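**Q** Got a sequence here, can you build the structure:
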Amino acid sequence: MPEELDDVLGVFAQQIESRFQMPLQQLRHAVTAAPQASPEATTTIRWYGLLEEAQGALSAAEDHLLAALDRAPAGELEDPVMALADRVNTLVAVRDGRAMVVRHLLDDNAPGNRTPGPWRGAARTGPAIATTPVPRPAVVPAVPVRGGVR
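**A** The predicted model follows:
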């Protein structure tokens, strides 16, 4: 894996270690032993593992693409090389999506983090927006009569 990609995974690993106050490998073992103990840690570790997996698949696909490009004659690229390029593009999207999920899970200010919401089973106690009743007149105004028809 190129050094800068290791750095990206390393930054996420460092943020996870900082958030949960333990080394990543120890946290993985703790989550494996007791996944219900901390649902937040379990989810974060699961998505970080998926991110590592996606990065590994992407690195392998990039290596295969580079090898195919080295073997390809100058000029037009054949279908197998284009298929490898499409695979790399797909894996980049998968990796980036998983990285966004990990970033979201680590962001305390992200919507849904650290606060109970209806999607987590919290009961709604009132309206979503504080409102005040609209003032209504005590007496209903009379409708004017026109042309004898009421």
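**Q** When you work out contacts or count neighbours from here on, use the C-alpha atoms and nothing else.
**A** Noted.
**Q** And the strands in the protein?
**A** Remark: no strands are assigned in the chain by DSSP state E.
**Q** Now do the helices in it.
**A** Remark: helices of the chain, listed N- to C-terminal, are 3-20, 24-33, 39-71, 79-106; assignment by DSSP state H.
**Q** out of the ones you listed, nearest to R120?
**A** Within those, the stretch nearest R120 is helix 39-71; the backing value is 11.7 Å (CA to CA).
**Q** what does stretch 39-57 rub up against?
**A** Contact partners of stretch 39-57, identified using CA atoms under 8 Å, 6 or more residues apart in numbering, comprise 1, 9, 12, 16, 20, 27-28, 31, 35-36, 91, 94-95, 98-99, 101-102, 105-106.
**Q** Please repeat the previous calculation with a cut-off of 7 Å.
**A** By CA atoms under 7 Å, 6 or more residues apart in numbering, the residues outside stretch 39-57 that reach it are 28, 31, 35, 91, 94-95, 98-99, 102, 105.
**Q** and for comparison, fold this next one:
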Amino acid sequence: MSDGISDDAEDVVGVLTERIEEHFGMGMEQLKAAVSAKPNANPAATDVVKWHGLLVQAQSVLGRAEVDLLAALEAQPSEVDDPTMGLAHRVNAAVTARDGRALVVRWLLDPDAPGKKDLAAERLARLRPRTGPAVPTSAPQRSGGAPAPASVSRAGGFTR
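**A** Next up is the predicted model:
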């Protein structure tokens, strides 16, 4: 990205795209086509393709914001005006969005990422049929010598 502020910004998308392609053993376009044809066949691939698309979109927004900011800065006198500061804030927001989406893609690709093991166990638990009710459905049996539960009288005291 020669017009932008950070030349390594596109590398974020490029590096993650390479990792996705290595992970799934196919090119990104082929993976997108496979997910489009059968979105339910591999939920992990579907999630990665979705978030990769969001990452590419965020990178595009960032690129445009950087170009706009550079143009405004080149046309600025010595002090930066409010509209130009607004463009700088737009660039910061775009970087945050892009980096957040990159983190999601990295998390999706890492089988040992924090929370993944718990998530996998939770998914397995949802797939396994229950063998009985989750909560007891009958009142517990009371032994003959157990006192009756206390109740509240109208006067506000406890009675037995």
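**Q** Go through the helices of structure 1 and name the closest to T125 of structure 1.
**A** If you check each of the helices of structure 1 against T125 of structure 1 by CA to CA, helix 39-71 wins as the nearest, at 24.7 Å.
**Q** so the closest one matches what in structure 2?
**A** With TM-score structural alignment applied, helix 39-71 of structure 1 matches the range 43-75 in structure 2.
**Q** Based on its surroundings, how many neighbours for the counterpart of P23 of structure 1 in structure 2?
**A** Aligned by TM-score structural alignment, P23 of structure 1 pairs with G27 of structure 2. Burial of G27 of structure 2 is recorded as 14 neighbouring residues (other CA atoms under 10 Å).
**Q** residue contacts, V91 of structure 2?
**A** V91 of structure 2 is in contact with 62, 65-66, counting by CA under 7 Å, 6+ apart.
**Q** Counterpart of it over in structure 1?
**A** Aligned counterpart of V91 of structure 2 in structure 1: V88 (TM-score structural alignment).
**Q** can I get the helices of structure 1 in TSV with distance to T115 of structure 1?
**A** Shown next, in TSV, are the helices of structure 1 (distance: least, CA to CA, whole Å):
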stretch	distance to T115 of structure 1
helix 3-20	16
helix 24-33	22
helix 39-71	12
helix 79-106	13
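**Q** Indicate which one of the ones you listed is closest to P116 of structure 1.
**A** Smallest distance to P116 of structure 1 across those (CA to CA): 12.6 Å, for helix 39-71.
**Q** just how off-centre is that closest one within its chain?
**A** 16 Å (CA atoms, centre = their mean, to the nearest Å).
**Q** What distance do you get for L5 of structure 1 to V88 of structure 1?
**A** Counting by CA to CA, to the nearest Å, the gap from L5 of structure 1 to V88 of structure 1 is 15 Å.
**Q** Could you do E4 of structure 1 as well?
**A** For E4 of structure 1, the distance to V88 of structure 1 equals 18 Å [CA to CA].
**Q** how close does the residue sitting nearest the centre point of structure 1 sit to T43 of structure 1?
**A** Here the mean C-alpha position of structure 1 is nearest to the C-alpha of V101 (CA atoms, centre = their mean), at a distance of 2.3 Å. Here the distance between V101 of structure 1 and T43 of structure 1 works out to 10 Å (CA to CA).
**Q** Mark which of the contacts of stretch 39-57 of structure 1 are buried, thanks.
**A** Buried members of those, scored by 16 or more other CA atoms under 10 Å, are 28, 31, 91, 94-95, 98-99, 102, 105.
**Q** Give me the nearest residue to H23 of structure 2, chain neighbours excluded.
**A** Computed as CA to CA, 6 or more residues apart in numbering, the closest residue to H23 of structure 2 that is not its neighbour in sequence is L109, at 7.3 Å.
**Q** can you tell me which residue in structure 1 aligns to the one you found?
**A** When structure 1 is aligned by TM-score structural alignment, L109 of structure 2 is paired with L106.
**Q** count of residues packed around that match?
**A** The burial metric for L106 of structure 1, expressed as a neighbour count using other CA under 10 Å, is 18.
**Q** for the one 10 residues further on, same thing?
**A** When neighbours are counted by other CA under 10 Å, P116 of structure 1 registers 11.
**Q** Can you give me the distance of the equivalent of it over in structure 2 to Q30 of structure 2?
**A** Aligned counterpart of P116 of structure 1 in structure 2: A120 (TM-score structural alignment). Noted for A120 of structure 2: a distance of 26 Å to Q30 of structure 2, by CA to CA.
**Q** With that, I have no additional questions.
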